[in-house]
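> Have a look at this prediction, sequence included:
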Amino acid sequence: MKQRKLVVISSGLSQPSSTRLLADQLTRGAEQAAARLGVTLDVRVIELRDLAHEITDHMLTGFAPTALNQAQEAVAAADALITVTPVFSASYSGLFKSFFDVLDKDALVDKPVLLAATAGTARHSLVLEHALRPLFAYLRASILPTAVFAASDDWGADSAEGPLRGRIDRAAAELAREVDRREPAAVVDPFALTTDFEDMIKNL
């Protein structure tokens, strides 16, 4: 089977949180859909709550502490991302935005990204199109057609078979197809020599 790397970014502030719950359901859906295509996903979940102080330190100093640096490297090496944010003031959370602010500017170029958000009411569902999709378009990611929004009402007794389940399954299938059809992500070493050493000597 093919092996691919999936990074899941959850920016819920409470533990447990509906944001993490949605992230976990999307992850399971992606793993199942990928398995049907002969792809095994190596999943890493990044809880931004645990990196909040390091993200702030990086924004102030320009240097990424160890855990944040490892998260940045995981995103750069990922074959696809699932990103889930709670809605604050009709947009993504500040912690969510700050994490993407400290990534390398080319980290998400052409990388498949599944967008998702949670909120207390369905009235915030347009945040997916008005805030999240423009952000990732600016970062030049390959945004999946189906984005997933979950309001408090979606977590009722019938959630396993309701409309939310259908959206999760559809988005997960799109992610699995994108991962299956692409080659593994290649991470460029910024310190690697791009010119033959002998050629460099000749030009001295």
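That came through, no problem. Residues are numbered from 1 along each chain as shown.
> okay, CA-based contacts and neighbour counts for the rest of this
Will do.
> Residue 150: what secondary structure?
strand (DSSP: H, G, I helix; E, B strand; the rest coil).
> just checking, it touches residue 163?
No: the pair residue 150 and residue 163 fails to qualify as a contact (CA atoms under 8 Å) at a distance of 9.8 Å.
> okay, those two: which has more neighbours?
residue 150 (24 against 13; other CA atoms under 10 Å).
> got another, please set it beside the one above:
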Amino acid sequence: MTTRTLAVVSAGLSTPSSTRLLADRLADAAVAALAERGAEVRTETIELREHARDLADHLVTGFPNAGLRPVLDTVAGAAGLIAVTPIFSASYSGLFKTFVDVLDRDALYGTPVLLGATAGTARHQLALDHAMRPLFAYLHAAVTPTAVFAASEDWGAGGASHELGERIIRAGGELAGLVAARPASSTADPFADVPDFTTLLSR
């Protein structure tokens, strides 16, 4: 059985952060739902704050450096993506948008994506629908019907409220369904059968 990878992208700016907490909860729910379907999966968590300078370098040079290239490859090659951002000024954070801006145009084409967002109050939850969904629709990703928003009051005594917990489980199940239905990508080298230049010259 092929082990699939779930890429988990967190744009939280602090350590610890509620954004990372939500990302971890969503990942746990998706992994559990995939396990129920008999699918083997591993998660790769990416903290964007650790790559802020790498992302800025990419913007001005047009090329990913050695620190950022593996991150972009992980996201592009993942069977599914969980993307969580804090909400600033009624939209995703600048760090999150910068990361999306440097992705290859077709990196998420058809990829199942679960969206999450955090903010201080529930007044910002509409940002999921008016900002994040259009962004990933533009990238031709397959976004789950359920997105998850968590305000500060949703984290009672370090745990998720009952309503938030149920939404996390539902969203994780939806992502698992999309990932399980998608054919596993081949890891074979597409250029393995291409002869090298010396061989071509000798013919």
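Ah, there it is. These figures come from a predicted structure and were not determined experimentally.
> ok, back up a step: which neighbours do residue 150 and residue 163 of the first structure have in common?
With contacts taken as CA atoms under 8 Å, 6 or more residues apart in numbering, residue 150 of the first structure and residue 163 have no neighbour in common.
> outside of stretch 122-132 of the first structure, which residues touch it?
87, 90-92, 115-117, 119, 147-151.
> Of these, grab the buried ones for ChimeraX.
Those of the contacts of stretch 122-132 of the first structure that count as buried under 16 or more other CA atoms under 10 Å are selected in ChimeraX with:
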select :87,91,92,115,116,117,119,147,148,149,150,151
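> Closest to residue 199 of the first structure out of the contacts of stretch 122-132 of the first structure?
Lowest distance from residue 199 of the first structure to those (CA to CA) belongs to residue 115, with 45.8 Å.
> helix, strand or coil for the closest one?
Applying three-state DSSP: residue 115 of the first structure is strand.
> I'd say it and residue 82 touch.
Yes: between residue 115 of the first structure and residue 82 there is a contact under CA under 8 Å: 6.3 Å.
> Now do the shared contacts for the two.
Between them, residue 115 of the first structure and residue 82 share no contacting residue, judged by CA under 8 Å, 6+ apart.
> quick revisit: return the closest of the contacts of stretch 122-132 of the first structure with respect to residue 138 of the first structure.
Closest to residue 138 of the first structure, out of all of those and judged by CA to CA, is residue 115, at 14.1 Å.
> Now tell me what touches stretch 57-73 of the first structure from outside.
46, 51, 54-55, 102-103.
> Any idea how far it is from the middle of the chain?
17 Å (CA atoms, centre = their mean, to the nearest Å).
> What about the contacts of stretch 57-73 of the first structure, which one has the most neighbours?
residue 55 (26 neighbours).
> can you tell me the helix or strand for that one?
Residue 55 of the first structure is part of helix 52-61 when elements are defined by DSSP states H and E.
> Mean distance of that helix to its aligned residues in the second structure, please.
Superposed on the second structure, helix 52-61 of the first structure shows a mean distance to its aligned partners of 0.3 Å (mean CA distance after the TM-score superposition for the first structure).
> Please work out which residues of the second structure line up with that helix.
Helix 52-61 of the first structure corresponds to residues 52-61 of the second structure when matched by TM-score structural alignment.
> circling back: wait, which of the contacts of stretch 57-73 of the first structure is closest to residue 30 of the first structure?
residue 46 (16.4 Å).
> Counting neighbours, what do you get for the nearest residue to that closest one once chain neighbours are set aside?
Spatially, and ignoring its direct neighbours in sequence, residue 46 of the first structure is nearest to residue 9 (4.9 Å; CA to CA, 6 or more residues apart in numbering). Close neighbours of residue 9 of the first structure, defined as other CA under 10 Å, add up to 23.
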